[in-house]
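J.: quick one: sequence plus predicted model below, questions after.
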Amino acid sequence: MLSQSERIKIAKRVAEELSEGQIVNLGVGIPTLIPDFLGDKKVFLQSENGLLGMGPTPDDENVNMDLISASKKPITMEKGASLFDSSDSFVMIRGGHIDVAVLGALQVDQYGEIANWAVPGKSILGVGGAIDLVAGAKRIIIACTLQAKDGKSKLVKKLTFPSSGTRRANILVTEHAVFKFTNTGTELIEILSDISMEKLKEITGVEFGCDNVKISSSKITK
């Protein structure tokens, strides 16, 4: 089970990937934590239920459940924020106006193809915006745990869950490491925890290149 501190670590690392002035859509789960870690960086957060200009999480005394994200979490609005119909929100998404989509995932293959909307044999409550965002966003960042609850790696050689589309993720940020995807496969670019390289290779479902790895933890042992 991922701790809150590990979830926050992932959200903070993803926030580093976002640039001033970008329009960014945040998916369900860990991505919803990102608004609290942008600092002074001016990023325009879009929620698919009809908001551009989402602010940080409100404190308990200022929660207004009429103002929620697509994840049904209470939110705030930045000065100058816009509210609109969800159909207009999907016009933004499908029209290619989202610079970055930060999404969770059930699986990601070695080239960055994503499965994040259905588990075989389980009920499907709704696709939501996952497939539209995979198709329409200019850049895709996956923020999730490296392993599923059953201990299996979410980073796999080949998807066994239904694909969210042929578009590929650019990077995957997990509690242990950051990976990027290329036409030749997966590349490890940064280690975020005190996991050993041997253990990381053991729990990751694909082989990965590791020629130029940044180590963000002084505790790392090779």
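T.: Sure thing, it's come through. Residues are numbered from 1 along each chain as shown.

J.: use CA for all of it now, contacts and neighbours both
T.: OK.

J.: pull out the buried residues from the longest helix anywhere in the chain.
T.: For the chain, the helix that runs over the most residues, judged by DSSP state H, is helix 4-17. By neighbour count, and taking 16 or more other C-alpha atoms under 10 Å as the criterion, the buried residues in helix 4-17 are E6, R7, I8, K9, I10, A11, K12, R13, V14, A15.

J.: make TSV out of those and add distance to V173.
T.: What follows is those, written out as TSV (distance: C-alpha to C-alpha, whole Å):
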residue	distance to V173
E6	11
R7	11
I8	12
K9	10
I10	6
A11	9
K12	10
R13	7
V14	7
A15	11
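
J.: need the max-distance pair from the residues you listed.
T.: E6 and A15 (14.3 Å; C-alpha to C-alpha).

J.: what kind of secondary structure is the residue of the chain positioned farthest from its centre in?
T.: Here the chain reaches farthest from its C-alpha mean at E61, the gap being 28.4 Å by C-alpha atoms, centre = their mean. Taking DSSP: H, G, I helix; E, B strand; the rest coil as the rule, one finds E61 in the helix state.

J.: F90 is in what secondary structure piece?
T.: Using DSSP states H and E, F90 falls within helix 86-94.

J.: could you point out which element follows that helix?
T.: From helix 86-94 onward toward the C-terminus, using DSSP H and E, the following helix or strand is strand 100-103.

J.: can you list contacts of that next one?
T.: Identification of contacts with strand 100-103 by C-alpha atoms under 8 Å, 6 or more residues apart in numbering yields 18, 22-28, 31, 130, 133-134, 137-143.

J.: who touches E48 in this structure?
T.: The neighbourhood of E48, defined by C-alpha under 8 Å, 6+ apart, consists of N25, S69, A70, S86, S89, F90, G129.

J.: one more time with 10 Å
T.: E48 sits next to 25-27, 69-71, 84-93, 128-129, 133 when contact means C-alpha atoms under 10 Å, 6 or more residues apart in numbering.

J.: same question for D150.
T.: Taking C-alpha under 10 Å, 6+ apart as the contact definition, D150 lies against nothing.

J.: how many residues are close by S69?
T.: By the measure other C-alpha atoms under 10 Å, the count of residues near S69 is 22.

J.: check the one 10 residues further on too.
T.: Applying other C-alpha under 10 Å, we find 9 other residues in the vicinity of K79.

J.: structure B:
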Amino acid sequence: MSYSVKHYIAWRCAQELSLGCVNLGIGIPTLVADYLPKGVVTLHSENGILGAGPEPGPDFVVDPENMDLVNASGVQPITALPHASYFDSSLSFCIMRGGHLDATVIGALQVSETGDIASWAVPGKDVLGVGGAMDLVVGAKRVIAAMTHLSPKGEPKILPECTYPLTAKNRVDTIVTEYAVFKFREGKLYLVEMVDELTFEQLKEMTPASYEIADDFKWVKRDSTPEEQLVLK
């Protein structure tokens, strides 16, 4: 591929979003802002921004001593739209916990076939803390897990059960990877989209979770850049 896998996942997640208030987590989700058409959603960042915009252009000069406008990572600069507002962490978390977010796009280490999500800790490794992940996945009306299909070690991440510490149970609505899109419907996991580079058998080898092929399943062809529209077979 001539484009980044992470950018492809972010682009595909952007296609899942409609009008409303959406939070983007750290990692792959921070890239989603770059692929949203203007006026589609209002982006919330847990560090206290409503109306966050995409990443600054290539001419933006980073001043390490004046990094006030950043996304949830705390280090990546962002833009602010004309209607943006700023507030403290207590109000930001009230928005997250109070059911005011229409969706959150969040990175995941593992997702189970029942919608459990593990996103904050790997056993045996140092952990900074869960941050706002638990508040986001419990408070948002819709949870989209954006992640690579396999771990850096080649281990499956969509599993019968999560083996890492849970962030929340039964909260994921949609899983987007570089190979496929899954959706939870009435408590069951369905494969709704898959790239035509794989067979069903190859995908199953990478996905030990139980799932069914949806009636509205689509094959898709990945184009040379994520900006180009997916071509459906």
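T.: Alright, I've got the coordinates. The structure presented is a predicted model; accordingly, all values stated were derived computationally and were not measured.

J.: would you pull the TM-score for this pair?
T.: Once superposed, the chains reach a TM-score of 0.91 (TM-score structural alignment, normalised by the length of structure 1), with 218 aligned residues with a C-alpha RMSD of 2.0 Å.

J.: which position in structure 2 aligns with the residue farthest from the centre of structure 1?
T.: Aligned against structure 2 by TM-score structural alignment, E61 of structure 1 finds its counterpart in D59.

J.: mind checking how far its match is from M194 of structure 2?
T.: Shown here: D59 of structure 2 relative to M194 of structure 2, a distance of 37 Å by C-alpha to C-alpha, to the nearest Å.

J.: L203 of structure 2 now?
T.: L203 of structure 2 sits 9 Å away from M194 of structure 2, going by C-alpha to C-alpha.

J.: repeat for G57 of structure 2
T.: Using C-alpha to C-alpha, one gets 32 Å for the distance from G57 of structure 2 to M194 of structure 2.

J.: comparing these two, which shows the higher neighbour count?
T.: Comparing G57 of structure 2 with M194 by neighbour count (other C-alpha under 10 Å), the higher total belongs to M194, at 22 against 9.

J.: now do the helix or strand containing that one: which elements does it pack against?
T.: Per DSSP H and E, M194 of structure 2 falls inside strand 188-195. Judged by 3 or more C-alpha pairs under 10 Å, 6 or more residues apart in numbering; DSSP states H and E, strand 188-195 of structure 2 is in contact with strand 174-176, strand 180-185, helix 200-206, strand 212-221.

J.: deepest-packed of those, please.
T.: Among those, ranked by average contacts under mean count of other C-alpha atoms under 10 Å, first place goes to strand 174-176 (a mean of 25).

J.: just give me the mean distance for that one relative to structure 1.
T.: Between strand 174-176 of structure 2 and its aligned partner residues in structure 1, the average distance after superposition works out to 0.3 Å, using mean C-alpha distance after the TM-score superposition for structure 1.

J.: equivalent range in structure 1 for that strand?
T.: Mapped onto structure 1 using TM-score structural alignment, strand 174-176 of structure 2 spans residues 171-173.

J.: ok, back up a step: with distance to A103 of structure 2 added, can I get the helices and strands packed on strand 188-195 of structure 2 in CSV?
T.: Compiled in CSV, these are given as follows (distance: least, C-alpha to C-alpha, whole Å):
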stretch, distance to A103 of structure 2
strand 174-176, 11
strand 180-185, 14
helix 200-206, 27
strand 212-221, 22
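
J.: quick one on the thing from earlier: the helix holding F90 of structure 1 aligns to what range in structure 2?
T.: Alignment of helix 86-94 of structure 1 against structure 2: residues 89-97, by TM-score structural alignment.

J.: rewinding a little: residues shared between the contacts of L203 and M194 of structure 2?
T.: Y179, A180.

J.: close enough to count as contact, T160 of structure 1 and E113?
T.: No. With contacts defined as C-alpha atoms under 10 Å, T160 of structure 1 does not count as touching E113, sitting 11.4 Å away.

J.: between these two, which one's more packed in?
T.: When neighbours are counted by other C-alpha under 10 Å, E113 comes out ahead of the other of T160 of structure 1 and E113, with 22 against 14.

J.: residue in structure 2 matching the more buried one?
T.: Under the pairing rule here (TM-score structural alignment), the equivalent of E113 of structure 1 within structure 2 is D116.

J.: same check, this time on E187 of structure 1
T.: Taking TM-score structural alignment as the criterion, the aligned counterpart of E187 of structure 1 in structure 2 is Y190.

J.: ok, now which ones touch its match?
T.: Going by C-alpha under 10 Å, 6+ apart, Y190 of structure 2 touches 113, 174-175, 181-184, 210-217.

J.: which of those sit farthest apart?
T.: When those are compared pair by pair using C-alpha to C-alpha, the farthest-apart members prove to be E113 and D216, with a separation of 19.3 Å.

J.: please name the residues that touch G27 of structure 1.
T.: Under the contact definition (C-alpha under 10 Å, 6+ apart), the residues listed for G27 of structure 1 are 46-48, 69-71, 101-105, 128-130, 133, 142-143.

J.: looking at those residues, which are in helices?
T.: Taking DSSP H as the definition of helices, those contribute A130, L133.

J.: which among the contacts of G27 of structure 1 end up buried?
T.: In these, burial by neighbour count holds for 46-48, 69-70, 101-105, 129-130, 133, 142-143, counting by 16+ other C-alpha under 10 Å.

J.: tell me which of those is nearest to V156 of structure 1?
T.: With C-alpha to C-alpha as the yardstick, the closest approach to V156 of structure 1 among the buried ones among the contacts of G27 of structure 1 comes from A105, at 11.7 Å.

J.: next one: the closest residue to that closest one other than its chain neighbours from G209 of structure 1, what distance?
T.: Here the nearest residue to A105 of structure 1 in space, its sequence neighbours aside, is N116; by C-alpha to C-alpha, 6 or more residues apart in numbering that works out to 4.5 Å. When distances are taken as C-alpha to C-alpha, N116 of structure 1 and G209 of structure 1 turn out to be 25 Å apart.

J.: now swap in L188 of structure 1 and tell me
T.: Computed as C-alpha to C-alpha, the L188 of structure 1 to G209 of structure 1 distance reads 6 Å.
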